[in-house]
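In: From the sequence below, what's the structure:
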Amino acid sequence: MKPKTATLKITDVFLTILITLLLCSLIFSAPVKTGTIKGVIIDQSTGAPLTGATILLLRDENEEYINGTSTDKNGSFEFQSLQLSNYTVRVRFVGYQTKVLKSITLTEERTEFDVRKIQLEPMPVEMEEVSVTGEKPTVRFEAGKQIIDVDKNILSSSGSAVDVLKMSPTVEVDAQGNVSLRGEANVKILIDGKPSSVAGDNNNNVLQQIPSSAIENIEIITNPSAKYEAEGITGIININLKKKSEQGVNGMMTVSGGTGDRYNSSLNFNYNPGIFNLFANYDFMSVINKVTNQVTRTTQSSGSSSHYIQEGMIYEKFKMNNVKAGFDLIPSPEYFFTLYTNYRYNSPDIGWNMNFNNYQNSAVNSSYSRTLQATQPFESMDVVFNSKRQFEQKGHELTMDLYYSRFEMNAHALYGFIPVTGSNTISQFPDGSRENNMNNLINTYTAQTDYIRPFEKGDKFEAGIKGIIRNYNSDFLTLTNAIIPGQWIVEPNSQDRFRHTENIYSAYAMYSGIFDAFNYQAGIRSEYTGAETELVGGKITNEQNYTDVFPSLAAGYKFNETDQIQLTYGRRINRPSVWMLNPWKNNIDPLNARYGSITLTPEYTNALELTITKFLGKQSITPVLFYRYTADVITQYTFLGNDGVINTTFVNGAKSRNFGIDLTYQAPVFQWWTLGATLSYYKQILTSELPGLNIDRNDYLWNGRINSNFILMEDLSMQVFALYRPAMVFPQGKRNEFYFMDMALKYDFLDKKASVTLRVSDILKSMRFTSTTSGAGYSMENKFEPNQQQISLGFSYRLNNGPKITDRKKEPESIQMMNNY
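Out: Next up is the predicted model:
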């Protein structure tokens, strides 16, 4: 059955579901009289707003828990859709005394109660010289996810999203900037709750090319519910970009520069007279990376050994420009519309010089020199439209999202291969030059609608449908002057065209509720996938059509206003990426080749996660225990070919079990010092299911990180971060230990509208990565040392910060998980 035929049938089903949802919205839209309680939390001595304070709403007569929230960056909070009754508000914040407000009454005559400014008094702490206020933790746990507040993370002020994530619990970043969660790289990357074209066919493009100054916060969701797309076995990383919506004219400027020719700048602006909001952002990043690389390879064949040493310098320079512009339209309290576009252009230049020394039975046989000069300019564009219909009851809403993404890259690489001593014994690369040319084009079309219907006592029903159409095209060819000296011709078997089309249609339904101290959520999601893959010239094709069901369950219990326990279950999928599917052989260098497998199938995982939140006075301890079982694991497989080239490809040939614990501790040691520490300890078991596939792994892994924030004086703060990761075993090899330490200072002035930041990264100059790989007849060691030790200086200035309007649009998909918890 062709995907196209199935698509038409599935579309009819989705249209039927959409009409049903619209009818439900009319049936359930009867008016319900509700009320609102709101206010602002400030420091008693300075009057400064307190961001991240915990607000608990309790029943007045028996202090029964009703709801909870935290204050935004302006110190504001708001509870909506409340029954007309008597309430108590309790406010807690690290380093401050708890404040309780009783007898807050909502009636027919007074449905909105504004408690105005609530002043918190700092905890009594003996201090000799300075008096300062507490700091909000850089990482916080909220509604089943971790939230990393970038503004509070001064160490990442002049870096990228990768610099933010490498300091985050459960996240690991390797030498090339590849991101993994709990040791697994199958992560779904979202921007503002949506997939972005900036990823292209590589998720790492997203994280490395977004300046941290453009990010509001990053959310890490390790066990998402059925409301989310099921893609991403280990979870979701959602990057929320800054978008100003305060009334009046507002803006923010950030610039930074440092050693190693690294520069960053961001401009954010908005104009909001009330009925509409115009916003525009511009971000620029210029980076030069220099990496020292050494590869030592030994092969054994017929009683003799061959020994290669490859060493040299890799040079990469790129300039990234990003422009985002759009508007919000609020014609009435019931309707909200947003339209914006995001355009990015990146122009990387890559070069390296490598020397190859070949030893035959311990004697030097030959030496080679290889050079590379490459350009890979690419551009991406997103166009997004959001609409929201808010019914009379707060939280009762119908939303629609349409977005289009486009990514295009034109790569051009010129290789030179020249023998220095001895004769050329590598037949794959005759003397001379080769020129690789590749064009990648990805178009993605997405449409979705979501319906939310709240009920009394916090119960809620949610449902939605979504369709994604993604087309990937890649053309490539290689020219060479080595076959006919002085003449460039197409190299044999080097020209081809790769096509991949993927259509995904999904629907979900969820119900959540609260019963006394218990809370629960149950959901189910169904996804149909139709995929066609073709290597045109090689006449290799593959077609896959399948439908999957992804249930999710969650249950929680609140012991008191701060301590709780939550258990979640979810099933997810990881579809093979296009670079895993593409069977075209890419000869990275004379001794190594990489290619995909067009017959790869998805891998599936079932995950359990238990989260416990415990406060001991001002200290908080959050252990997270997890278990994950994955079938049909897509794993990288490396082997030595008969021609002496080491080949790397991908296979479905294993099952895996992962279980362990993430332990996060946060506490104000003193009023001027806040400490955060995370210890992750887990076991990974990978079992091969194919004869002769030697990729088994059974190893305990752990890593630890410490993050300290100091307030040295009223306007001067410091942050120190350190990470240690011991040696670990992976399929067919081992990775050596790794550690580093960063430090930064920040000084605020002009009534905190301006700030200067000084950052020093890799103080110990210890960011060196070493790995070993072995297989039948070969062993290989790879040493990778990037120039991460850098000093940078940054400056930021804020223009106004008017009162923030109520954002009536739909929150990004990735921040709407289990709001009742």
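
In: For the rest of this, base every contact and every neighbour count on C-alpha atoms.
Out: Will do.

In: just checking, next helix/strand downstream of the one helix or strand residue 305 maps to?
Out: Assigned by DSSP states H and E, residue 305 belongs to strand 304-332. Towards the C-terminus, the helix or strand next in line after strand 304-332, according to DSSP H and E, is strand 335-346.

In: can you state the direction angle for the helix or strand just after that next one and strand 304-332?
Out: Past strand 335-346, further along toward the C-terminus, the next helix or strand under DSSP H and E is strand 349-360. The directions of strand 349-360 and strand 304-332 differ by 160 degrees, with axes from the mean of the first three to the mean of the last three CA atoms, to 10 degrees as the criterion.

In: Now name the helix or strand holding the most centrally placed residue in the chain.
Out: In the chain, the residue lying closest to the centroid (CA atoms, centre = their mean) is residue 237, at 2.9 Å. Per DSSP H and E: residue 237 is located in strand 235-241.

In: counting contacts, what elements does that strand pack onto?
Out: On a contact count with 3 or more CA pairs under 8 Å, 6 or more residues apart in numbering; DSSP states H and E, strand 235-241 meets strand 187-191, strand 215-221.

In: for comparison, sequence B:
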Amino acid sequence: MSNKLLLFILSLLPTFTWAQGRPQGMEGRERPKIGVLGGQIIDEQTSEGLAFATISLFSMRDTTKLVTGALADDEGKFSINEIPFGRYQVKVSLVGYDNYTYPNMIGFKPDNYKKYIGKIILSSSAQELNEVVVVGEQEIVSAGLEKRSFNVAADLGSTGSDALQLLSNVPSIDVDLDGNISLRGNSNVKIFIDGKPSVLGSSDYLEQIPSESIESIEVITNPSAKYSPEGMSGILNIKLKKEKLKGTQGMVKVSAGTGDKYNTTLGLSHYQGKFNVNANYSFRSDQRWMESNAYRESFDENGNIISTSDQNSTGNHTRNAHMFTTGIGYQFNKYNSITLGGKFNSFNMDRKTLQTNIDQNGSTTTSDNFMNNENQMAEVSLSYQKKFVNPAQNLEISASYSEGNNGGTQDFGSTQTFNDIRGDMKMANFQIDYTQPLGDRFKLEAGTMITLNSSEEDFIAYNRASDGSLIRDTRLDNNFLYDQQIYAAYGLVSGEVLPSLRVDAGLRIEQAYINSELKTTGEAFDYPYFKIYPSFAISKTFDNESELMFSYSKRVNRPNHRMLNPYIDQSNPENLRQGNPYLEPEFADSYEIGYTKSWNKLTLTGAVYHKYTDNAITRVSYAVAADTIMSTYANLAQGTNTGFELIANSQLTSWWNIDGSFNYFYQVYEGHEDESGTDLSNSGTSWSLKVNNRFNLWKGASLQASVSYNAPKQVPTGEFGSMTIMNLGLQQKVLQNRGTLTLSVSDPLDIWQGNVYNYDETYAQYRDFKRESQIAYISFSYTFGELKNAFSGKRKSKGGKGSDSSSDYDLY
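Out: Down below sits the predicted model:
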């Protein structure tokens, strides 16, 4: 294994050595015939040039993607050279002044590649330089053909929630009451933290990340070969907050919710010269009640009812989470910088439930169940970035290591059993990414990635004697080991083959080794495989405001340790859960046609998509006894998901903004028979709708109202019922815009609940469940800072407004 890894890395070194060895000045070569943009930034009151203003160019294909930029000189003048052909949005920012967006799109073509936009006038903010005041309205959803971004700070309903709950507000994303995440109706989605794999990216950890620690959530539905191919429906990237304003600044936020729910967040950052550091801490305490009901009928071979069961469960759970993130950056010069980052998370949960069961004879039994879980996670990361004279050329080397451990107990009064649970997860990631321009119109992106992931789960089982003492039961013990190693390399070529016609073509190769072992029985399961993942995209720009794109990618979903672990979860003795150690990866071919069109106050983004999945993984349920249902995972023969999606962003009036999304799809499952002999094939249509309204009421005040609806959805051996939820939020700026008061109410009509119907030839079960969701929160946040030393030795500007539009350019 070590020899293969060494050869793999060495094979890539010539590319990066050549990149590093190119002369910085490149004297004597002909300059590429690419765009040049010039202008001057001046003060509205004094008409003087503004030094150090940041001019940033964002791609019109994805307005969240910074392409290049520059700083204005002492007279406020700027010139940006070697701009790739294409269409751009120009933004200007300067500490102490209102952000400015140039009203017209700027385009560069071979016959028109020099632009001068004249004088841009910036208006001074109301505050002095030593006060950080961030004002202005941000869009909640920024939609593009390649990806869309959900801005957490602009969502008034995000107060007091966590990452899992936030995802339910994102267009195309659905989260059920069991915490299962799906994108466009497909539950196989890959989650990244800050663009990288992390222990925090597992669904078990998402509810431990407070919303106050999250900056934005990105959705990439059909990623190129540059990205990991994991995630059949796409990638979700959760970006954590990192304050990036120059000088020293901070933010504190406290909130309280009905039913003993509390949140606290503190953020600090300092940027001075070549050095920057930031730190964020969040605490969350949450208590919620829950209730579920399940009615089941069991049948004989003639379809006659032989038994019934009516079960009710009520209880509550308490959660406490602490999260700390930090980062330190140093810029050696304008071409080389390094960043060191760290994350730490601590979480504990207590859950108590009372189960009542009534059988067909009317006999009633009750039992108390208790569960406790504690875990910690730590991560450290290091990255080096090298820039070149040509801003389109870039090299980045990064490495990260994360480790988590958990422990807890399960005390099931219903079965008189007690489990002691211990486990740990480890993940290491190493990545090299290089971008090299190819002539005037094209660029090459290449890199390598190594991901090592391992975990161990140990369940020690006991039976409870009549006197309450615990007796070890080794028959129920479970010690499961999981190890996954992925070695990958990719290449991607992109550029304009014709004016306004862009092509991206890439290839990713991966060698995977997946090994698991059930130590309690000595069984081992190995699955090594080699796979090639191509990607292709072609886009056509028709005018300044519309674009059409077709894309294809090959995707994979690798079963995680929870899906493979054959341990039987007996927390509900009549509804058991178990993993399947024989699961294999599933592969999909993903096709998508997208179109976006912008008008003065309206942007529409639509897509038609189709996914064909081979060896599809899905959750199935079957009867193992007259009164017991087992839920597990299985590989089906194949499956398809075909649908269309529409996302709209509109400013109806000066005081009313609305955005919404609609998704409709048809799914087909074609499967084998399960353990009960039931055919797992099924098909059906479903749809979802999300609408968000934001109203500007008076100066500094805004109201937000959102609603989402998920229609019933077919699954193998059953159907999930519909779900509806609403959220309201009211926000008021105070203390000269340095403070913010927010009142929010989640599910004001108390209608959020779920239900599922499972059936086969031997049984039929209907289950509904609900958790506390009607919650009112009140929060207060305050931003402070000292920026007077931000321009050491330079001329100072008036005002006190900061902007994050230049953060990607200034910080590193």
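
In: Report the mean distance between the strand holding residue 305 of the first structure and its aligned residues in the second structure.
Out: Once the two structures are superposed, the average separation between strand 304-332 of the first structure and the matching residues of the second structure is 1.3 Å (mean CA distance after the TM-score superposition for the first structure).

In: Could you count how many residues lie near the residue mapped onto residue 584 of the second structure from the first structure?
Out: Residue 584 of the second structure maps onto residue 601 in the first structure, with residues paired by TM-score structural alignment. Per other CA atoms under 10 Å, the neighbour tally for residue 601 of the first structure reads 17.

In: Does whatever residue of the second structure lines up with residue 451 of the first structure lie in a helix or a strand, and which?
Out: For residue 451 of the first structure, the equivalent position in the second structure is taken to be residue 434, counting by TM-score structural alignment. Residue 434 of the second structure is located in strand 417-438, with elements delineated by DSSP H and E.

In: Could you check the angle the strand holding residue 305 of the first structure makes with strand 335-346?
Out: Going by the same axes, to 10 degrees, strand 304-332 of the first structure makes 150 degrees with strand 335-346.

In: and strand 304-332 of the first structure, how far from the chain's centre?
Out: Relative to the mean C-alpha coordinate of its chain, strand 304-332 of the first structure is positioned 15 Å out (CA atoms, centre = their mean, to the nearest Å).

In: what helices or strands is that strand leaning on?
Out: Contacting strand 304-332 of the first structure under the criterion 3+ CA pairs under 8 Å, 6+ apart are the following elements: strand 276-301, strand 335-346, strand 349-360.

In: average gap between the first one and the second structure?
Out: Relative to the second structure, and after both are superposed, strand 276-301 of the first structure has an average distance of 1.1 Å to its aligned residues, where the measure is mean CA distance after the TM-score superposition for the first structure.

In: list the buried ones in that strand?
Out: Neighbour-count burial for strand 276-301 of the first structure, counted by 16 or more other CA atoms under 10 Å, picks out 276-299.

In: Show me what residue 511 of the first structure aligns to in the second structure.
Out: When the second structure is aligned by TM-score structural alignment, the residue opposite residue 511 of the first structure is residue 493.

In: from what I can see that match touches residue 507, true?
Out: No - under the contact definition of CA atoms under 8 Å, residue 493 of the second structure does not touch residue 507, with a separation of 9.4 Å.

In: Skipping adjacent residues, who's closest to the counterpart of residue 524 of the first structure in the second structure in space?
Out: Residue 524 of the first structure is assigned residue 507 in the second structure as its aligned equivalent, the criterion being TM-score structural alignment. When the adjacent residues along the chain are set aside, residue 507 of the second structure lies closest to residue 534, with 4.4 Å between them (CA to CA, 6 or more residues apart in numbering).
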